[in-house]
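Enquirer: Got a sequence here, can you model it:
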Amino acid sequence: MHDEHAIPNPDESATPDDSADGTSRRAVLRTAGIAGAGLGLGSLAGGTAHADAPQGAPAAAQAPPRKGKTMVGVPFERRSTVRVGIVGLGNRGGSMIDLFLAVPGVRVVALCDPVKDKTAAAAKKVTAAGQPAPATYTKGDHDFENLCKRGDIDFVYVATPWDWHFDMAKTAMLNGKHVGVECPIALQLDQLWELVDLSERTRRHCMQLENCCYGKNEMRVLRMAHAGKFGDLLHGAGAYNHDLRGLMFDPDYYEGPWRRLWHTRLRGDLYPNHGFGPVSNYMDIN
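Expert: You can find the predicted model right below:
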């Protein structure tokens, strides 16, 4: 992200998501019903059927008609300083702030968490790094809305319990901010498509962040794939095996039992993108 503060003109954006034969990603998703079920999203789907979907297609596979031009391949605006607002200062947000502060040209200008002690501790990190004291938002669960309304933020980073991700990403874009959200970015398929449409309409980037794409092993394989060491990649497989029992019952790790509750509501892989994220990178998908 880098010196023009104006939102790009949608009419000037390229549409690289259409293949040479005119097939768009949405058209593929609209007809590939089995893909939605294979990703395990069907049990989370909460949307209604769209009128343009093919007859008999599963609800999990249906994609709404495009309302704007793709953001794939659209660069961030150039800025001499990238101004960041952080929402959620638990273990993920509280550790990510150290990385933001370590990047030259990045300034943390606002922090939000209803737990005041966490916000105060994060604010001390900002001033200790030599930056001005950040604005803090601690007045309840919806104070993030006031952070997003600020005129001096370019990028909102969201690291909160999953139930809040969709509303926070939507609020950030509606207020003209780019947004990066820890996984999962939303919990229902209709919410996912709404975020895609909103990103394309507002010309704001909406990124699902995926830490497992950037481990040393994953980056090694990515370099090897791009160097052609595996030839043409036609098939990939990924998984996520992680014994979370120690963390789930650690009172100092999570603020309340919110994450543990998800494992009582659903069975299966709750982080499928940990597996398919790196594989998508190897295959240059999006």
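Enquirer: going forward, measure contacts and count neighbours with C-alpha atoms only.
Expert: Noted.
Enquirer: For the residue of the chain most remote from its centre, give its distance to T31.
Expert: Residue farthest from the centre of the chain, counting by Cα atoms, centre = their mean, is Q55 at 31.4 Å. Applying Cα to Cα, to the nearest Å, the value for Q55 to T31 is 10 Å.
Enquirer: again, but for T119
Expert: Counting by Cα to Cα - T119 and T31 are separated by 46 Å.
Enquirer: how deep is the closest residue to G93 other than its chain neighbours tucked in, by neighbour count?
Expert: Take G93 and drop its neighbours on the chain: the residue closest to it by Cα to Cα, 6 or more residues apart in numbering is A159, 5.4 Å away. Residues lying near A159 (other Cα atoms under 10 Å) number 25.
Enquirer: Verify the stated contact: A159 with L89.
Expert: Yes. The pair A159 / L89 is scored as a contact, 7.1 Å apart, by Cα atoms under 8 Å.
Enquirer: compare with the first, here's sequence two:
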Amino acid sequence: MNEDQGFSHRSALRTAGAGLGIGALGPGAAEAATSPASGPQAEHAPAVPPRQGKTMIGVPFERRGTVRVGIIGLGQRGGSMIDLFLALEGVRVTALCDPVREKTERAAKKVTAAAQPAPAVCTKDEHDFEKLCARGDLDFVHVATPWDWHFSMAKAAMEAGKHVGVECPIALELDQLWELVNLSERTRKHCMRLENCAYGHNEMRVPRMAHEGLFGDLLHSAGAYLHDLRGLMFDPDYYEGPWRRLWHTRLRGDLYPNHGFGPAANYMDVNRGDRAVRISTFGSPSLGPAAYRKENMPPDHESWKETYISRATCR
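Expert: Below is the predicted model:
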């Protein structure tokens, strides 16, 4: 559906997009994000800022003989994504960034082992990603860092003229999301939220089958995401430090709503014709992390200072 037919990133963010980010929005966001687009509660709907450029929906990426990729963050996600980039014909990894030098060096060895030129490395400090984004030998920046950094890194990439893909969540506040939409439309650079549960093999195969009519007319869908992450969140070798676990002490809400909603929306072309007009989140007591801690963590573990509040589902 093109912009003239009434759809853009703006209409998605005003309705579905605002709700999808509910787990990562600031105080008071839940009421605004779940309000309907019209009706008696319309005054609570998030305001839409003036457009600064044309929508990027439907705009193709430029054709290139070689796509040059830079990766920011080389932990579990970035460190595994580099293997996929190196396996793709026509893709070259030209720059790497992580303040932990050992991770960057390990990733750089993968690049040269794949018979590609040694990549540039940016390891000076947590802001060295700005140096990577400013390079002239990059077309696409992949952001795979702790959530606090996603917005500033996506912004830096587009301001430097690069397309950017960001692991979820793409930002933590609603005004940041609007700023990224405006920046993408103004710079004509794509800002794509990367998500394994929306773009995995099965998740991409099913919408193709649906769009080819193999399931008839889809009238109802149910999506869910069930994944016990507690062992990983308490594992210091998987997540560097407690940053991932601490989000369950800061925010009430569904931290991964699009894992369940995204694929189902793609199957039914939601926001490509029909659009979501209301999303609600329902919380329950956060008992799982505390139970895991009681069963597995020693009395002197740092997690005993934490109080967990996040445990929710999105409907």
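Enquirer: one step back: how about the residue nearest to G93 of structure 1, what's its match in structure 2?
Expert: Counting by TM-score structural alignment, A159 of structure 1 corresponds to A144 in structure 2.
Enquirer: does the equivalent of P236 of structure 2 over in structure 1 sit in a helix, a strand or a coil?
Expert: Matched by TM-score structural alignment, P236 of structure 2 corresponds to P251 in structure 1. Following DSSP: H, G, I helix; E, B strand; the rest coil, P251 of structure 1 is assigned to coil.
Enquirer: show me the contacts for P251 of structure 1.
Expert: With contacts defined as Cα atoms under 8 Å, 6 or more residues apart in numbering, P251 of structure 1 has no neighbours.
Enquirer: so what's G277 of structure 1 up against?
Expert: E210, C212, C213.
Enquirer: Please report the distance of the residue nearest to I57 of structure 2 when sequence neighbours are not counted from M209 of structure 2.
Expert: Of all residues not flanking I57 of structure 2 in the chain, S8 sits nearest, at 6.8 Å (Cα to Cα, 6+ apart). S8 of structure 2 sits at a distance of 25 Å from M209 of structure 2 (criterion: Cα to Cα).
Enquirer: of the two, who's got more company?
Expert: With neighbours defined as other Cα under 10 Å, S8 of structure 2 and M209 compare such that S8 has more, 20 against 13.
Enquirer: show me what contacts the more buried one?
Expert: Per Cα under 8 Å, 6+ apart, neighbours of S8 of structure 2: N2, T55, I57.
Enquirer: Any of those residues buried? List them.
Expert: Neighbour counting with 16 or more other Cα atoms under 10 Å marks T55 as buried within those.
Enquirer: Pull the number of nearby residues for the counterpart of L251 of structure 2 in structure 1.
Expert: In structure 1, the residue matched to L251 of structure 2 (TM-score structural alignment) is L266. Residues lying near L266 of structure 1 (other Cα under 10 Å) number 11.
Enquirer: who's more crowded, T119 and T31 of structure 1?
Expert: A direct count of neighbours by other Cα under 10 Å for T119 of structure 1 and T31 places T119 higher, at 25 against 18.
Enquirer: So what does the more buried one match up with in structure 2?
Expert: Match for T119 of structure 1 (TM-score structural alignment): T104.
Enquirer: Its match falls within a strand, correct?
Expert: No. Under three-state DSSP, T104 of structure 2 sits outside any strand and is assigned helix.
Enquirer: Tell me how many other residues crowd the residue lying closest to it once chain neighbours are set aside.
Expert: In space, and not counting its chain neighbours, T104 of structure 2 is closest to D98: 5.9 Å by Cα to Cα, 6+ apart. When neighbours are counted by other Cα under 10 Å, D98 of structure 2 registers 26.
Enquirer: need the contact list for D98 of structure 2.
Expert: Taking Cα under 8 Å, 6+ apart, one finds I72, G73, L74, T104, C122, T123, D125, E126, F129 in contact with D98 of structure 2.
Enquirer: In contact with D17 of structure 1, which residues?
Expert: S24, R25, T70, V72.
Enquirer: Return the subset of those lying in helices.
Expert: R25 (DSSP state H).
Enquirer: ok, the contacts of D17 of structure 1 vs D154 of structure 1, which is closest?
Expert: D154 of structure 1 lies nearest to V72 out of the contacts of D17 of structure 1, by Cα to Cα, at 18.8 Å.
Enquirer: quick one, helices of the stretch 51-200 of structure 1?
Expert: Secondary structure of the stretch 51-200 of structure 1 (DSSP state H, counting those that start in this stretch): helices at 91-102, 116-128, 144-148, 165-174, 189-202.
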